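No letters, just coordinates:
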């Protein structure tokens, strides 16, 4: 069967541009959109194997729709010049791929695609449309599928008629009616004021089309909605007309002209060299593309020369040892993901065009290799130095001399793509091909060790890939001014975290078990209380049975329905709390149950039987803001709002007799960073005077002196202060404070009137993000925002809130990371026995001998408060006790 793939060129180019860092060639030519487009094309050719292929572009700014509505697409932000300059290169790329492209003056790419899908449909062809624009969903039919891009252009979500019905409850053609009612801000299609997606869907589910909605205005619920529909009826009809993709555009192209027969690898290689896409050349160097009609094997992708490596044994030790005097890349191959428990299988080592594999048994019996690993003067390039350092430490090896950590560098280049994996980084920057670990070992229950030859080649390939990647990645790090952040923050921090992980924190398992027994007693009390309030016994953990009790037996109002009946989710139950005392009891029961199963049992299972400690993994390259997280177990999510949750910290104790736990916590660090970044005079003044910031905010917003600030005023001010950091809306604030949206909007308006610098910062940072495509912290950590100019309001709004928050939250994360590095340096420099154990949000936890308590109470806050100079003072609260619980 013929498979026609149609690509929305402008949409894909735009998403590729914002999804990738702003890459450029050595001559300064920007190429990130071209690279993203290229990887998408290679994936399409490999996975979809099209028989026909075309990329459609918009031809100009003025199209036939402007004659109907002159404001069509008015207000769109100007295309960044860094993207504009890449469109000719993308057209050149398509020519190198021998892919047809088409544009027509007066028409949009949508109309070209719409017309060609109709023609393909009439011929019975299977058609796939690749786009980032949901408007295209109206083209879906039995033969036409729309692939919407996600995560830039790296992932797609396929929509057929069933998927549209499941998500929207509509037919594909009703997508036009949806746009007619709700409009589209990205195209400046007005729609009907006051009608968003939710209302529009409700109307269409009842009446089916814009026309039928307008014919039944008198039956529509809500006087305001009826009034808006009457007043703007013509605009609704026009909006539907504007949103309708043309299916009969006058195209001067025949279907046979878009057949795809593959590319000339020599031509494509030449283009890749011009773009400096060196890592892509091996993928297409030996063959002329995948056969166009899905026949045979996918061409391209074989390395130009066979990969070779040497397995080191007793007979080759001397020859291999001579290589160890040079800088080398190192891979520590382990059997498992948790490097605190995983056995070491062997080592991949490489430099220049030479790669080796050292079996673990050989390494253990070879003192020279152990010495090389531990030698600080021997330069090593690694992929995740923390993992390697800790994993080796558990087996009695010392690793020093790490000069470049490819894992951390890849993370800094695009923090939104969290937790980089080597095979993906290598695909971008190395000639040698590397398989994913799960392709070698399997996944989950199917994981198993393959033959030794497979493992040795895999480890050697990984080492060679790391070596090949380093130069190119270093150049990108330099181009994005990230050298200092990598070399002076992230790489030193990884060694501090390695020490903390290997040290671990002692946990009293018996105390945890006792807490579990206490919780069991409380759970039984709550169970009996719930039965008493319900008037019968039932399975409290069954949503179905709980729903029957709440809605059938107790007749509580149904606030939300799911596919299986009225909802019993926590957010719904919280709103039902005023209606019956059983609700609060159920919510508390659930919280205690989660404490019992997730935290008590979970922590007991994570205690290392040999050390009596928990050795959590600190994830350094997971969050887009730069904050650390922890897993196996997650010690950052122990709930502390409930007293029962806080008491879990009683089980965390010093590892030495007579020692103490000392906890140091930054006070309102994000608000202090906000004051510095926004340069708001009132915020700066409050912090410099040491005032309670929530009280000061209440004073300024409500216009009352300090003594007249009530607890309610302070609570509302606190909600706004922390909400502002996260770009809170009037709706979000109204939910937090249980007030009306109008009251919340008034509160936010008064806040911005007082803190004008904060408002100015938020407006300017969003404007800057739309211009640059990313935002930065004070230490130049970048976060790319591919949806900042999205046509989807929700995606764009989220990106705008992210733009406001990331410089604040990211800078706060950078500050505590700096503090950790400098704190460890102080411990070593002063010869102290105290140890840093944990980082939890804005808190550092230490274990301290009694004779160092006084010194540590001075050193810790001094280091933390001076980690990064700001225009307002940083403040740290320090407490200590025999347990972590007592230290709070």
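Sure thing, it's come through. All of these numbers come straight from a predicted model, not from anything done at the bench. Numbers count the residues shown, from 1 in each chain.

Every contact and neighbour count from this point should use C-alpha atoms.
Noted.

what sits up against the strand or helix carrying residue 646?
Per DSSP states H and E: residue 646 is located in helix 643-646. Helix 643-646 has contacts (C-alpha atoms under 8 Å, 6 or more residues apart in numbering) with 592, 595, 638, 639, 640, 885.

how does it look with 7 Å?
595, 638, 639, 640, 885 (C-alpha atoms under 7 Å, 6 or more residues apart in numbering).

Spatially nearest residue to the fourth one, not counting backbone neighbours?
Among residues not flanking residue 640 along the chain, residue 646 sits closest, at 4.4 Å (C-alpha to C-alpha, 6 or more residues apart in numbering).

Second structure follows, compare the two:
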């Protein structure tokens, strides 16, 4: 087989990916945009190039042999953002999973590793492809070595052969080094000759070929000023050429035979993609869907319940309500499993759902039942007109509290936490995809009965561990009753005015058409606005706008780039608006209309209770917590959410700055505590302290910056993150953070103390004792450890805020019943609770809701709730 070597510049590609893609996080809070972009390029290279040999080279450190020549080499470069640094270990882990060799060498750069291997391949007449975002590597172009430079982030590459290189620059590969010697390179702090740019350098080299020859024939240079510049900077030019020269004889310990590539096993990559949340990339893996061999199981003795006697319907029973659909609203129930001290039973669905005795047993509050995923069971039965009460244990919720980082929460994986291996996965029993089907009753009954049997046997073990962790009260007093509240909210649903939603869609569609027409007129031509390539050509070539984030051979049209160009041309603002409105239309108009239930005209979202490590709730199908409200058109979508009955209103109540109040309490910072106790505007107070000004001297910009750092501190923000939020330099952002910590010393003490606590215990806790395990806190890897430290600082704050609103929901739900009001709790969105309320009960709710929410838990500072109401959710804000 003909050899083909692919050499990647790892640092360059990772940097390009990081700055080309918006900051992305997975469900564990790890930034993933660089990993994602890097992986996309990697998979495309493997598919298109089909290398027989492959290596990814990384820089080993900040100091190289070039620093001996010029100590300021690469000086002035900003520190790598921690949001990028934390991603490098995962990139290396991915390369290992893909079975791709990676290499770095102390005192040398990735370029030198690539150059040395390329020369070795060249000497053997082996085809080489070098891929980087750095044009320095163009000096390696030869008859056997092609160099591809990434354009527009990482989505496109420009390939250079000797012919293509000459066509572009009128230079040979070797002359690229001379060009760098003359023009320098600001990114590497190579000085070159001041005042000599790319065009002048190329012109000189076309005439004199090399820097050395140029200086030997300096009298032949036309132009007095240019000649003077060259003469004054001879040593600097020669040094710059030396700095720009790739070392192709580096003492590397890898050679071509060491980097042979034989492909990868998709199964090795799958767990990493799953951990990182790369679901779209999972679909691209060629994973063979092999028939799973049935799990070897011990024989289980169970009865098919024909009648409901006192043996079957007992208290202290394990109950499985088998519902296989992801969306369990109105879904079919496959059957029931019951285990108690008399035996193990399978109850067919058609038999159970017709039995009044069975339904009465399910609804009896005084008969204790254990289950798995109580919320799912309650909602599924409610759609059948059946109540499920008396649940005193939920295996799914218990497992979540014990290990919130484990996102694999199917029954079998949860059972394995306590060594129970006597149950198959649902996939093994029901099949997958097109082959999914309900099996014969004998197989179905065995599977459901086994689940009930495992549940019955592991219950006590889970309870004991919750007690050892001092989490049993969190389980029984918060999460278990919350599942009942969430089930009621899901089943109740929220009414949607589909006519109004369609009307908004028509308005948006028309507005998009007008904006598109305006953009085309401003551009002077028609083009596809959604095409970055066409858009870049229009903006940066035809309209000559400054390429704020231009790659070396292309343009970026990302939102952050366009936002910086708003003042340069009116077309930019219209493009940004076009994108925002387009997303609103597709995601929130068409998307919401798809999930309105045909029988109820309501949206029945599903709340995720066992997903996030902080304890926050999320929702799905649809995600009602992410309806954008920055644009008025986005806020207006809330107009479609209305009361389900005439003469009712939507009532909204939300906590004011709950996370900052929790921070004040946990950090015991007197400045924050006093501010909240005196009901001061906390952002104004922060601005006063940080800028050392009086209240009336705080400007709107000061308050804006203070607000950004207030909320940033809660999330462990870095100087890079704050600089991006405020549009200021990283140095200014770092100074701002430092001044904040000096102004609120209790916060600094808390941060230091919580990191030490996490290192000693391996976890941090919320005020109600929710745990988050942080094993990376003691990692030797600086980047992983830094991420873990930010997580340790943030989790007690965010998690405690989540616990507080959960507690408020439970108390609120009970109080609504005690007060015998008709008002209903509909939604929870971040720090906000949304109700539908009869107009005659509004006055009562104005007192009841703040009373409950503000006293859900007692802190050293008061909790504050703002409320409003109106005919729609929009009017209630």
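Here it is on my side, so go on. Keep in mind that what you see is a predicted model, and the values were worked out from it rather than measured.

Average offset of the helix holding residue 646 of structure 1 relative to structure 2?
In the superposition against structure 2, helix 643-646 of structure 1 averages 0.6 Å from its aligned positions (mean C-alpha distance after the TM-score superposition for structure 1).

Tell me the buried residues in that helix?
644, 645 (16 or more other C-alpha atoms under 10 Å).

for stretch 662-675 of structure 2, same thing?
662, 663, 664, 665, 666, 667, 668, 669, 671, 672, 673, 675.

would you turn those residues into TSV with secondary structure and distance to residue 733 of structure 2?
Putting those into TSV (DSSP: H, G, I helix; E, B strand; the rest coil; distance: C-alpha to C-alpha, whole Å) gives the following:
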residue	secondary structure	distance to residue 733 of structure 2
662	helix	24
663	helix	21
664	helix	22
665	helix	26
666	helix	25
667	helix	22
668	coil	25
669	coil	22
671	helix	22
672	helix	21
673	helix	25
675	helix	24
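
For those, which two are the farthest from each other?
Across the buried residues of stretch 662-675 of structure 2, the longest distance by C-alpha to C-alpha is 15.0 Å; it joins 666 and 675.

Who are the contact partners of the aligned partner of residue 394 of structure 2 in structure 1?
When structure 1 is aligned by TM-score structural alignment, residue 394 of structure 2 is paired with residue 405. Residue 405 of structure 1 is in contact with 381, 382, 383, 384, 385, 491, counting by C-alpha under 7 Å, 6+ apart.

Tell me, how many residues neighbour residue 357 of structure 1?
By other C-alpha atoms under 10 Å, 27 other residues sit near residue 357 of structure 1.

ok, back up a step: ok, now how distant is the match of residue 394 of structure 2 from residue 494 of structure 1?
Using C-alpha to C-alpha, to the nearest Å, residue 405 of structure 1 is found at 9 Å from residue 494 of structure 1.

Equivalent analysis for residue 448 of structure 1, please.
From residue 448 of structure 1 across to residue 494 of structure 1, the span is 30 Å (C-alpha to C-alpha).

Looking at the two, which has the bigger crowd around it?
Counting neighbours by other C-alpha under 10 Å for residue 448 of structure 1 and for residue 494 shows that residue 494 has the greater number, 23 against 14.

Please, which helix or strand holds that one?
Assigned by DSSP H and E, residue 494 of structure 1 falls in helix 491-503.

how much does that helix stray from structure 2?
Mean deviation for helix 491-503 of structure 1: 0.8 Å (mean C-alpha distance after the TM-score superposition for structure 1).

What residues in structure 2 pair up with that helix?
Mapping helix 491-503 of structure 1 onto structure 2 (TM-score structural alignment) gives residues 480-492.

Now do the same for residue 347 of structure 2: its match in structure 1.
So residue 347 of structure 2 corresponds to residue 358, using TM-score structural alignment.

helix or strand for its match, which one?
strand 354-359.

Mind giving me the packing neighbours of that strand?
Strand 354-359 of structure 1 is packed against strand 310-311, strand 344-351, helix 452-479, with contacts defined by 3 or more C-alpha pairs under 7 Å, 6 or more residues apart in numbering; DSSP states H and E.

Next secondary structure after the last one?
Per DSSP H and E, the first helix or strand lying C-terminal to helix 452-479 of structure 1 is helix 483-485.

who's in contact with the strand holding residue 358 of structure 1?
309-312, 345-350, 456, 459-460, 464.

can we see that at 8 Å?
Contacts for strand 354-359 of structure 1 (C-alpha under 8 Å, 6+ apart): 308-313, 345-350, 456-457, 459-461, 463-464.

Please apply the same query to stretch 235-255 of structure 2.
66, 69-70, 105, 108, 111-120, 136-137, 139, 177-182, 184, 190-193, 211-212.

Name only those of these that count as buried.
Buried among the contacts of stretch 235-255 of structure 2 by 16+ other C-alpha under 10 Å: 66, 70, 105, 108, 111-120, 136-137, 139, 177-182, 184, 190-193, 211.
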